[in-house]
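Novice: Sequence plus predicted model, see below.
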Amino acid sequence: MICDDASAREWLLTLPECDDVAMSRLDRLIAMLATENDRQNLVAKATLDQVWQRHVVDSAQLVTHVPRETSRANWLDLGTGAGFPGLVIAIVRPDISVTMVESRSRRIEWLDTVVKALDLQNAHVIGLQLEAVPTFSVDVISARAFAPLPDLLKLSARFSTPDTLWLLPKGRSAAQELDQLKGWDHMFHVEQSITSDDAGIVVGSLLGRRKKGNQP
């Protein structure tokens, strides 16, 4: 379990993709975040003292669920907010195209600024409500504290195929939300987060809505 920022940085260095360029970009991201957080509340101020554990590694751990041989993939991050996990994924996996969806104007401005400042050529920002985003299929979908699982699936299932990998950090509610999920055929399970004993990640694939009459 990652319990502090020192161990968080050490863990990041175990990722094959997290080279000197990636670490430099992460350092710059954190410095920019601390400055911007005084202008707008991107993350809870108290979490800045543990930003590598609470935000960077909490995001970066998602790549461990994506096969190493997967490259040139399309990753869709919903409700990106401050850029977690979207910006972190784009930094540590430059071979993956990351599209971040965010509707709040000041967050959009922040994301665009970071993408440009860090020269993240594989990162793209869509500044729209999710409902207004044109449908396209992706290889990976992530969402961190965006919406309860049933609502999230209703909004975003149209971007998914049976081969799409869903990676949904859900904190303490992961198992409960999955247990209470009705009306969908899926192959979801809960993985333990490496940044908190109480946190889980919903991982798996979505097959589609259940037909009427086959509801649990």
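Specialist: Sure thing, it's come through.

Novice: Only C-alpha atoms from now on, for both contacts and neighbour counts.
Specialist: OK.

Novice: so who does the residue nearest the centre of the chain touch?
Specialist: Central residue of the chain (C-alpha atoms, centre = their mean): Pro85, 3.5 Å from the mean position. When contacts are counted by C-alpha atoms under 8 Å, 6 or more residues apart in numbering, Pro85 touches 55-56, 58-60, 77, 142-144.

Novice: cutoff 6 Å now
Specialist: Pro85 makes contact with Ser59 under the criterion C-alpha atoms under 6 Å, 6 or more residues apart in numbering.

Novice: For it, give its distance to Thr64.
Specialist: 13 Å (C-alpha to C-alpha, to the nearest Å).

Novice: Leu29: neighbour count?
Specialist: Residues near Leu29, counting by other C-alpha atoms under 10 Å, number 20.

Novice: Distance check, it against Asp179.
Specialist: 36 Å.

Novice: Quick check: the residue nearest to the centre of the chain vs Gln176, distance?
Specialist: Distance from Pro85 to Gln176, by C-alpha to C-alpha: 22 Å.

Novice: Ser7 now?
Specialist: For Ser7, the distance to Gln176 - C-alpha to C-alpha - is 29 Å.

Novice: Included below, for side-by-side comparison, is a second structure:
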Amino acid sequence: MTQNELLKDEVEARAYVAQFGDQVALDRLDRLTAMLREENERQNLIAAASLPTAWLRHIADSAQLLAHVPRGTSLDGPWLDLGTGAGFPGLVIAVLRPEWDVRLIESRRKRTDWLERVRVELGLEHCSVVASRLEVVPSQPAGVISARAFAPMQKLIDLSARFSTNRTIWLLPKGRSAAQDLASLPESMSRLFHVEQSCTDPEAGIIVGRLERVGTGLESGPGSKRG
């Protein structure tokens, strides 16, 4: 199944995710979905109606971001998942790429407690939970910035540009508002990004791009270049 084909059910979603990981990863994702169902009875992590289709709505929806970061890529810094909430897409990325430094940034205590339990349960040694508001997270050059419906595009850039170098990949699942959100940016900025079709929802999109960083001090991060 290719990136452009729309997934229709849990069987197709699982088969799609399998291309990004081995059986160990799939077993961990099964455990993640079980823990998600259990925890959702205590706190509203995700919409209850999406639980029966968790592989499609949450696991595959997160895993598809890896199609924009080719396997074998050496990230120029950590993968920062902003406002990770229930751990999507960050936890799924950490499971499928356990060697990567994935940082889950979330300010709500009940959510961060849950994320830490999952991280330990799944043995994700290179994944970490950053229990903090994004505004006070120390600046650092990121390899990838992801955020799933965290904030409108302009606000997201205002909050997060300090983490970005010229080589940082931005992967922003925006649901059905992707094109509209991108169009809200000034033309000089919107041209740096484009919308990719989601493989889990015919009306959803993912904003993908790189933010040009000049004169910020971040452009001199590992592996980055000026300009």
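Specialist: Perfect, thanks for sending it. In this text the structure is predicted, and so the values were computed from the model without any measurement.

Novice: how about the strands of the second structure, start to end?
Specialist: 79-82, 102-106, 127-131, 144-147, 169-175, 193-197, 205-209 (DSSP state E).

Novice: ok so, going back, which one of Ser7 and Gln176 of the first structure is surrounded by more residues?
Specialist: Neighbour totals were compared for Ser7 of the first structure and Gln176, and Ser7 leads with 15 against 10 (other C-alpha under 10 Å).

Novice: who's in contact with the equivalent of the more buried one over in the second structure?
Specialist: Taking TM-score structural alignment, Ser7 of the first structure has Glu12 as its aligned residue in the second structure. Applying C-alpha under 6 Å, 6+ apart, we find Glu12 of the second structure in contact with no residue.

Novice: I'd like to know how far Leu13 of the first structure sits from Val92 of the first structure.
Specialist: Counting by C-alpha to C-alpha - Leu13 of the first structure and Val92 of the first structure are separated by 10 Å.

Novice: so Arg103 of the second structure touches Leu80, yeah?
Specialist: Yes - proximity of Arg103 of the second structure to Leu80 meets the contact threshold set by C-alpha atoms under 6 Å, at 5.1 Å.

Novice: For the two, work out which one has more neighbours and name it.
Specialist: Leu80 (26 against 21).

Novice: Where does the longest helix along the first structure end up in the second structure?
Specialist: The longest helix of the first structure (DSSP state H) is helix 20-36. With TM-score structural alignment applied, helix 20-36 of the first structure matches the range 23-39 in the second structure.

Novice: which parts of the matching stretch are buried?
Specialist: 25-26, 28-30, 32-33, 36-37 (16 or more other C-alpha atoms under 10 Å).

Novice: How far off centre is that stretch?
Specialist: Centroid displacement of stretch 23-39 of the second structure relative to its chain, using C-alpha atoms, centre = their mean, to the nearest Å, is 17 Å.

Novice: now stretch 159-179 of the first structure: which residue numbers in the second structure?
Specialist: Taking TM-score structural alignment, stretch 159-179 of the first structure hits residues 163-183 over in the second structure.

Novice: In contact with the corresponding residue of the second structure for Val203 of the first structure, which residues?
Specialist: Counting by TM-score structural alignment, Val203 of the first structure lines up with Val208 in the second structure. By C-alpha under 6 Å, 6+ apart, Val208 of the second structure lies in contact with 170-171, 193-194.

Novice: give me that answer again for 10 Å
Specialist: 65, 68, 146, 169-173, 192-196 (C-alpha atoms under 10 Å, 6 or more residues apart in numbering).

Novice: from these, which single one is nearest Ser107 of the second structure?
Specialist: Ser146 (16.0 Å; C-alpha to C-alpha).

Novice: now what about stretch 65-72 of the first structure, what contacts it?
Specialist: 16-17, 93-97, 122, 139-140, 165-167, 191, 203-204.

Novice: Check the gap between Ala123 of the first structure and Gly86 of the first structure for me.
Specialist: 8 Å.

Novice: Same drill for those two, tell me which one is more crowded.
Specialist: Gly86 (29 against 23).

Novice: Please say which position in the second structure that one maps to.
Specialist: Per TM-score structural alignment, Gly86 of the first structure is aligned with Gly90.

Novice: can you pull the contacts of the aligned partner of Arg107 of the first structure in the second structure?
Specialist: Superposed on the second structure with TM-score structural alignment, Arg107 of the first structure falls opposite Arg111. The neighbours of Arg111 of the second structure, taking C-alpha under 10 Å, 6+ apart as the test, are 43-45, 84-87, 117, 131.

Novice: Name only those of the residues you listed that count as buried.
Specialist: For the contacts of Arg111 of the second structure, buried by 16+ other C-alpha under 10 Å: 45, 84-87, 131.

Novice: can I get the residues you listed in CSV with distance to Ala54 of the second structure?
Specialist: Below are these laid out as CSV (distance: C-alpha to C-alpha, whole Å):
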residue, distance to Ala54 of the second structure
Leu45, 12
Thr84, 16
Gly85, 15
Ala86, 12
Gly87, 13
Ala131, 25
